[in-house]
Structure formats: structure tokens, C-alpha cells
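S.K.: Please work out how this folds:
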Amino acid sequence: MVHFVDSGDESADELAPVIPLFGGAASSAGRRTREGGGDVRSGSSRGFGSREGVETGDEEASPPARKGRVAEPNESPRDLAEKALLRKLRTRSLSIREARTALTGFDLAREDAEDIIEHLERMGYLDDAQLAEQLIHAGSDRKGQGRTAIAQTLSKRGVAREVADAALSALPDDDAERALEFARSKAGSMRSLDRDTALRRLTGQLARRGYGGSMAMTAARTALDETGVGGSSVRFR
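M.R.: The predicted structure follows:
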């Protein structure tokens, strides 16, 4: 219990009003904390959820904005659709066609969907030419694919035909060299196989990467000859 000492002064009865630090009535949790001699800030932070508000003494300390997919009260379906598409684009590049497909899951008018696409194009989030370059680089340099396989990837990803053709035209015409390079990287693991089996497997691997017909067969035979699979080891220059 708190005891008040009578000072004998009449003005002592006119105590200054208690002004809560954060607006509103002081919470019982805060009173318990003060009476118990604990840390006032810890009691307040639990009540208001904002350490910054406590330390600065803001009278209207607002709780921090919640993270996650929480819609604002006045958000329209168009706003929600654009935000959802942006989340996809932060994790994976999309073609314009893929972006349109993603928007079909929202209740949007056609013109609203096109406005979103055009806006993201202007912002640089959607760029078929840049996506085509990325896919060509991944296919040729990392996967050892030929022009045919790369073209199929561009088509599957929805890159516009004219954009894909322009990007492929800049690709060096070195399919034969890349086919041989890939065949050489695989031939060494086939030394335990007979010649026909090794040739069949290696030709199949080349075909799946877009090297078909005589090019795949030539690259496979050359690589197997160099490593001595089923015959003598000969290195072609």
C-alpha cells in the first residue's frame, strides 16, 4: 500500500494529474511492474509492442507493421495481383506470357491485367530479351546444349518468337565444337563399356541436348576414339 505524507500545506491536496506516457489509462501490468520495482520498459513493451515508441516517449506509439501477406483495407484486386506477381519475379524471372498466365488467377479485367504487364515492363521487371540472354547463357555455357535445345527452351518459357530469333542469331555457330566438348567430358566414364554401347549412350546424351543426326554421331565417335574406348587412343586436333 502506498502512504501519502501530509506536509501540512493546503496545496499538497492539489496533486498534479497523472499523465500516461503513451496516451490512455495506465495498464494494470505497468502498475504491477512499477510496484514490484521491475523494469518499466519491459512491462510497457509488452503492452504496446514497440520498443522505439517506449524509448522516444511518443504519446501515440503505434505497433510496427506486420510482415506477411496482409491486405491493406483499401487494396483493390489489381493491387493484390500486382504485388503477388512482383513476389514471383523476386524469386524467378518470367516471360511476358508467363506473367499474363500468373495474373489469370485473379479476378481482373483484361485491361487491368495489361496495365500491370506494361507497368512492370517499364520498370524493367519484365524483359523477354534479357530473359532470352539468360536462358541462352545457361543452355550453352552451363548445360552444353545445342541451338535446337536452346530454341525449344525459349519457346517453352514463352519468349516471343521474334525476340528468341534475335537472341539466337547472336549465338556463335559453334554447335559442332560444343558437341565435341560435351562428348569429351562424358567419354572418360565409358571406358568399361564396349564400343557399340558407349557410342549409343553418348549419341543419345548428345541428342537430348539438341545435337542431332550426323553432328552427334561425329562428336561421339571422335571423343570415344580420343579416350580409347573400344580401340586405340587417338587425340584429334
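S.K.: use CA for all of it now, contacts and neighbours both
M.R.: Will do.
S.K.: what's the helix or strand for Gly144?
M.R.: Assigned by DSSP states H and E, Gly144 belongs to no helix or strand.
S.K.: can you tell me which residue is nearest the centre of this protein?
M.R.: Among the residues of the chain, the one closest to the centroid is Thr91, at 1.1 Å (Cα atoms, centre = their mean).
S.K.: ranges for the helices of this structure?
M.R.: In the chain, the helices defined using DSSP state H lie at 28-35, 40-48, 51-56, 77-91, 96-103, 110-123, 128-137, 147-156, 161-169, 175-187, 195-208, 213-227.
S.K.: Ok, which of the ones you listed comes nearest Val70?
M.R.: Among those, helix 77-91 comes nearest to Val70, with 9.9 Å by Cα to Cα.
S.K.: how about the closest one: buried residues?
M.R.: 78, 80-82, 85-86 (16 or more other Cα atoms under 10 Å).
S.K.: helices or strands next to it in the packing?
M.R.: Helix 77-91 sits against helix 96-103, helix 110-123, with contacts defined as 3 or more Cα pairs under 8 Å, 6 or more residues apart in numbering; DSSP states H and E.
S.K.: closest to Thr153 out of these?
M.R.: Set against Thr153 and scored by Cα to Cα, the helices and strands packed on helix 77-91 come closest in helix 96-103, at 13.4 Å.
S.K.: Before we compare anything, build this one as well:
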Amino acid sequence: MTRRTHWPEHEDSGGPDSSRAGTGPPRTSHFSRPRGAEGKGEGAPQEPQDPAERARAICLRLLTGTARTRQQLAEALSKREVPEDVAEEVLSRFEEVGLIDDAAFADAWVESRHHSRGLARRALARELRTKGVDSALVEEAIGQLDADQEAETARALVDRKLRSTRGLDREKRIRRLAGMLARKGYGEGLALRVVRQALEDEGEDPEELEQHLPDH
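M.R.: The predicted structure follows:
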């Protein structure tokens, strides 16, 4: 497993799980916080008027406490009407000094979200693409997870939910457990295999289970 970097996640703000404490790329090296980057509250300095200084202040503020992808920062600068050429220059400089690292972001995101939420590779890839991570970096990051690890995680998810389905008829249990895995990005074939094995281990008759499993 490469680049096992752990960053705090704040899902709404774009970084990996807050429950997994750690460190990410340095947030302030090579740049001093520009004057006026503290906000516009009462008595606070005004935001810098120079577009580059303003762009740096915005990026540093957004990177405080969580990692961001280059696209997330670019979108934030665009909303603040920072000229595109200025934004590109500032973002490229931030990448040079390690304040933006989409590869490390993707690795940390996969590790964190798989362990904390049990998400499969397909769901993780979808999340990373929505954050603007390049497809090649996405594939490299989700490559941390192999088929065996996905199957183990799927089984752990089913085991945690199994008790709450007791008392339901067999078909409904299968549908509920497999549906839970599908929502986390697991393919139908894997989901049904894992559910079947879990129910067999619980004492269900394999032949009777076969009659209730959908074709796939």
C-alpha cells in the first residue's frame, strides 16, 4: 500500500475522515499568510486587493485543517472572481511546494473512506472523480484495494447488519443485505456471494437459499 498518509476528513469540506487523525502536506511552508487572510469580521484587515495575494489568502484559508484537490481550490477561486491566469499561477506554485498534492489526497481518501465507511473501489473512484482527481491518479489510489480485501470488508459489513435482519423472511433479508452492499459500491455478484455465505454460516439451508437468490 503506497503513500499511507492520514489526513483528517471533513466530508462536506472535501478532505478525508476526521476520525482518522494524522498529518497531510505542509499547509504554510514557503508562504507566509498574507495580510488580510484572517477574514472580514469586525475589526479584521481587509482582504488583499492584489489578485495573486488574494488567491493565496483564499487557498491558505481553505487548506487550514483539511486537504483539498487542485480542482476544488480552482472552483473556489473562480467563485471569488480571481482571474483565471492568476489562479493557475498560484495553484501551480502551491503544487510545487506540496500544499496541493492530488495523488496523496486520493491515497488518503481511499484508505480513510474504505476503513471508516466500507466503501468499495467503484464508489471511491466516483467520489474522487467528483473532486476533480485525474483518472490515472484515481486508478492508482484504488489499486491499494484488492479483490480479497474488498470481499473481507463486504463480509464485515454484512456481519454487522445481519442481526438487525433476523425475523425477516429469507428473500427480504437477502435483498436488504445485498442492497446495503450495492449502495457502498459493491458489484451484485460479490454482494450475493457474501450474503449467501453469511446466511449459510448462520445456519440457513444452502438449497433453500439458492431458490431465493436472484439471477445475476
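S.K.: Which stretch of structure 1 lines up against stretch 53-61 of structure 2?
M.R.: Mapped onto structure 1 using TM-score structural alignment, stretch 53-61 of structure 2 spans residues 79-87.
S.K.: I misspoke; the intended subject was stretch 172-180 of structure 2.
M.R.: Aligning stretch 172-180 of structure 2 against structure 1 (TM-score structural alignment) gives residues 197-205.
S.K.: Mean distance of the match of stretch 53-61 of structure 2 to its aligned residues in structure 2, please.
M.R.: Superposed on structure 2, stretch 79-87 of structure 1 shows a mean distance of 1.6 Å to its aligned residues (mean Cα distance after the TM-score superposition for structure 1).
S.K.: quick one: contacts of that stretch?
M.R.: With Cα atoms under 8 Å, 6 or more residues apart in numbering as the test, stretch 79-87 of structure 1 has contacts from 71, 99, 102-103, 106, 116.
S.K.: Can you flag the buried ones in those residues?
M.R.: The buried subset of the contacts of stretch 79-87 of structure 1 (16+ other Cα under 10 Å) comprises 99, 103, 116.
S.K.: what's the closest of those to Asp225 of structure 1?
M.R.: Asp225 of structure 1 lies nearest to Ala99 out of these, by Cα to Cα, at 47.9 Å.
S.K.: Just tell me what the closest one corresponds to in structure 2.
M.R.: By TM-score structural alignment, Ala99 of structure 1 lines up with Leu73.
S.K.: which ones are touching that match?
M.R.: 59, 62, 91.
S.K.: Would you enumerate the residues in contact with Gly39 of structure 2?
M.R.: Counting by Cα under 8 Å, 6+ apart, Gly39 of structure 2 touches 45-47.
S.K.: now these in JSON lines, with distance to Ala147 of structure 2?
M.R.: Below are these laid out as JSON lines (distance: Cα to Cα, whole Å):
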{"residue": "Pro45", "distance to Ala147 of structure 2": "53"}
{"residue": "Gln46", "distance to Ala147 of structure 2": "53"}
{"residue": "Glu47", "distance to Ala147 of structure 2": "50"}
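S.K.: What's the local residue count around Ser112 of structure 2?
M.R.: 26 (other Cα atoms under 10 Å).
S.K.: and what of Ala167 of structure 1?
M.R.: 19.
S.K.: Need the counterpart of it in structure 2.
M.R.: Ala167 of structure 1 maps onto Ala141 in structure 2, with residues paired by TM-score structural alignment.
S.K.: Provide a list of residues in contact with that match.
M.R.: Residues in contact with Ala141 of structure 2, defined by Cα under 8 Å, 6+ apart, are 103, 106-107, 110.
S.K.: Of these - the most surrounded one?
M.R.: The most crowded member of these, judged by other Cα under 10 Å, is Ala106 (30 neighbours).
S.K.: so how far is Ser135 of structure 2 from the closest residue to that one other than its chain neighbours?
M.R.: Excluding the flanking residues, the one nearest Ala106 of structure 2 by Cα to Cα, 6 or more residues apart in numbering is Ala141, at 5.8 Å. Noted for Ala141 of structure 2: a distance of 10 Å to Ser135 of structure 2, by Cα to Cα, to the nearest Å.
S.K.: Tell me which of the helices and strands packed on helix 77-91 of structure 1 sits most buried.
M.R.: Greatest average neighbour count among the helices and strands packed on helix 77-91 of structure 1 goes to helix 96-103 (a mean of 17), per mean count of other Cα atoms under 10 Å.
S.K.: before we move on, the earlier item: select, out of the helices and strands packed on helix 77-91 of structure 1, the one closest to Asp196 of structure 1.
M.R.: Of all these, helix 96-103 comes closest under Cα to Cα, at 43.2 Å.
S.K.: how far apart are that closest one and its match in structure 2?
M.R.: Average distance between helix 96-103 of structure 1 and its aligned residues in structure 2, after superposition and using mean Cα distance after the TM-score superposition for structure 1, equals 0.8 Å.
S.K.: just how off-centre is that helix within its chain?
M.R.: Distance, stretch centre to chain centre, for helix 96-103 of structure 1: 16 Å (Cα atoms, centre = their mean, to the nearest Å).
S.K.: Just the angle for it relative to helix 77-91, thanks.
M.R.: Going by axes from the mean of the first three to the mean of the last three Cα atoms, to 10 degrees, helix 96-103 of structure 1 is angled at 130 degrees with respect to helix 77-91.
S.K.: Can you find the partner of Ala138 of structure 1 in structure 2?
M.R.: Using TM-score structural alignment, the equivalent of Ala138 of structure 1 in structure 2 is Ser112.
S.K.: Ignore what I typed, I meant Gly188 of structure 1.
M.R.: Applying TM-score structural alignment, one finds that Gly188 of structure 1 aligns to Arg163 in structure 2.
S.K.: Could you do Met215 of structure 1 as well?
M.R.: In structure 2, Met215 of structure 1 lines up with Leu190, judged by TM-score structural alignment.
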